[in-house]
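Novice: following is a predicted model, sequence given first.
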Amino acid sequence: MTPTPGKKTVASRSPLTNGTWVLVADGKKALLLENTGDAERPVLEVRRADRQDNPATRAQGTDRPGRFAGPGGGQHGTAAPTDWHQLAEDRFAHELAALLYRQAHAGGIDRLVLVAAPRLLGELRKALHAEVTARVVAELALDLTGQPVDEIARRIAAAAATRG
């Protein structure tokens, strides 16, 4: 169908075309969604939800930081305390990267949008296999895990429109 005179057709800038998968994650929770709608009216459906128990570092590690010998042989310094909470978040990013690889390798994901809290997004980028990276069509450094699915779709479309 050709457009009537005076009407312009505009290609959608939304990365949420039909069949696009979306990973929405923070350091504790992840949703893997699939768009069953189209770019203009995305309908995200939850395909998988993961949650990790990750209490604050103060609740995970109670030992005092270790000490190390100074130049004179006495104990002069302390080692930096271990951030158990951050280690768990990094491990979660690597688990998500492995999940995405399995899905992509099996042919389940052709297009992928990554939406994650900024630090997790950085860790996820480092952990992604090249086969998954080749399928990433958009990345958003946002924490949307607490949002309803329709709001997630709206925010992704809005972010894509401002970048175009």
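Specialist: Noted; the coordinates are in hand.
Novice: CA only for contacts and neighbour counts going forward, please
Specialist: Will do.
Novice: you'd agree residue 38 is in a helix?
Specialist: No: counting by DSSP: H, G, I helix; E, B strand; the rest coil, residue 38 is not found in a helix; it is coil.
Novice: what's the neighbour count on it?
Specialist: 17 (other Cα atoms under 10 Å).
Novice: ok, now which ones touch it?
Specialist: Counting by Cα atoms under 8 Å, 6 or more residues apart in numbering, residue 38 touches 16-18.
Novice: over to residue 13?
Specialist: Residues near residue 13 by Cα under 8 Å, 6+ apart: 157, 160-161, 164.
Novice: which one (most neighbours) among these?
Specialist: Counting neighbours by other Cα under 10 Å, residue 157 leads the contacts of residue 13 with 20 neighbours.
Novice: wasn't that one part of a helix?
Specialist: Yes: counting by three-state DSSP, residue 157 is found in a helix.
Novice: would you confirm that residue 77 contacts residue 71?
Specialist: No: between residue 77 and residue 71 there is no contact under Cα atoms under 8 Å: 10.2 Å.
Novice: including secondary structure, could the contacts of residue 13 go into TSV?
Specialist: As requested, the contacts of residue 13 are exported to TSV (three-state DSSP):
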residue	secondary structure
157	helix
160	helix
161	helix
164	coil
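Novice: for these, which one is nearest residue 53?
Specialist: residue 157 (30.7 Å; Cα to Cα).
Novice: buried residues, the helix ranked longest in the chain. List them.
Specialist: When the chain is parsed with DSSP state H, its longest helix is helix 84-105. By neighbour count on 16 or more other Cα atoms under 10 Å, the buried set for helix 84-105 is 84-86, 88-94, 96-98, 100-101, 104.
Novice: got another one to weigh against that:
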Amino acid sequence: MALMAKGTLILVADAEKALMLENTGTPDAPELSVLARHEVPAEALAGATDRPGRMADKAPGQRSALEQADYARIAGEAFAAELAGVVEAEAATRAAPRLVIAAPAQVLGAMRPHLGAVARRALVAQCPKTLTGHTLPQIARIVAAELDAA
């Protein structure tokens, strides 16, 4: 049974925003405080203003449309990589870090390859849930339940 010990870092993220939290309470009565807020810049989500490209087909006079890039997905993946660096830096400043990441599965998948050695060692749980719309007490309760179930 893994408890949410005092000093446990919790990253609550989705593809557009994130909160870095710390448990300042006890394992039995967790109390989360916000260490940092991160958001994707609005211009990164705006995407292209041009129409999708076209290419010539083999037959004369025929052209095919190309799919437009998914700029929101690209920005989300870049944001996940950036968050991995933030988590690594925060974990490196602590003597014995404990880390919990709560994010949708797509964000967790985009973040994993970018996590450094310190963050990987500190990681005690991953919650594949979107908790960015919850209050801090709700996040504490959900994360504590996830840790108890682990």
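Specialist: That came in fine, so what should we check first? Remember, it's a predicted structure, so these values are computed and weren't measured experimentally.
Novice: give the contact list for residue 52 of structure 2.
Specialist: Residue 52 of structure 2 neighbours (Cα under 8 Å, 6+ apart): 65-68.
Novice: state the distance from the residue mapped onto residue 160 of structure 1 from structure 2 to residue 102 of structure 2.
Specialist: With TM-score structural alignment defining the correspondence, residue 160 of structure 1 maps onto residue 147 in structure 2. Residue 147 of structure 2 sits 11 Å away from residue 102 of structure 2, going by Cα to Cα, to the nearest Å.
Novice: are we agreed that residue 108 of structure 1 is in a helix?
Specialist: No: Residue 108 of structure 1: not assigned to a helix; according to three-state DSSP it is coil.
Novice: please name the nearest non-neighbouring residue to residue 128 of structure 1.
Specialist: Spatial nearest neighbour of residue 128 of structure 1, chain neighbours left out: residue 97 (5.1 Å); criterion: Cα to Cα, 6 or more residues apart in numbering.
Novice: try residue 65 of structure 2
Specialist: Residue 65 of structure 2 sits nearest to residue 54 (Cα to Cα, 6+ apart), 4.4 Å away.
Novice: the one you found touches residue 66, doesn't it?
Specialist: Yes: taking Cα under 8 Å as the definition, residue 54 of structure 2 is a contact partner of residue 66 at 5.5 Å.
Novice: okay, strands next: where are they in structure 1?
Specialist: Per DSSP state E, structure 1 carries strands over the ranges 21-25, 29-35, 44-51, 67-69, 75-78, 112-116, 136-140.
Novice: report the aligned residue range of structure 2 for the second one.
Specialist: Alignment of strand 29-35 of structure 1 against structure 2: residues 17-23, by TM-score structural alignment.
Novice: mean shift between the matching stretch and structure 1?
Specialist: Here the mean offset of stretch 17-23 of structure 2 against structure 1 after fitting is 0.8 Å, by mean Cα distance after the TM-score superposition for structure 1.
Novice: hmm, who's touching that stretch?
Specialist: Residues outside stretch 17-23 of structure 2 that contact it (Cα under 8 Å, 6+ apart): 4-13, 30-40, 132.
Novice: quick check: residue 61 of structure 1 vs residue 85 of structure 1, distance?
Specialist: Distance of residue 61 of structure 1 to residue 85 of structure 1, computed by Cα to Cα: 9 Å.
Novice: typo on my end, residue 59 of structure 1
Specialist: Remark: distance between residue 59 of structure 1 and residue 85 of structure 1 (Cα to Cα) = 9 Å.
Novice: now which residue in structure 1 aligns to residue 90 of structure 2?
Specialist: For residue 90 of structure 2, the residue aligned by TM-score structural alignment is residue 103.
Novice: if I look at its match, how far off is residue 21 of structure 1?
Specialist: Residue 103 of structure 1 is 10 Å from residue 21 of structure 1, by Cα to Cα.
Novice: kindly report the same for residue 162 of structure 1.
Specialist: In terms of Cα to Cα, residue 162 of structure 1 sits 21 Å off from residue 21 of structure 1.
Novice: re earlier: which among the contacts of stretch 17-23 of structure 2 end up buried?
Specialist: Buried by 16+ other Cα under 10 Å: 4-13, 30-33, 40, 132, out of those.
Novice: residues touching residue 54 of structure 1, list them.
Specialist: 28, 85, 88-89.
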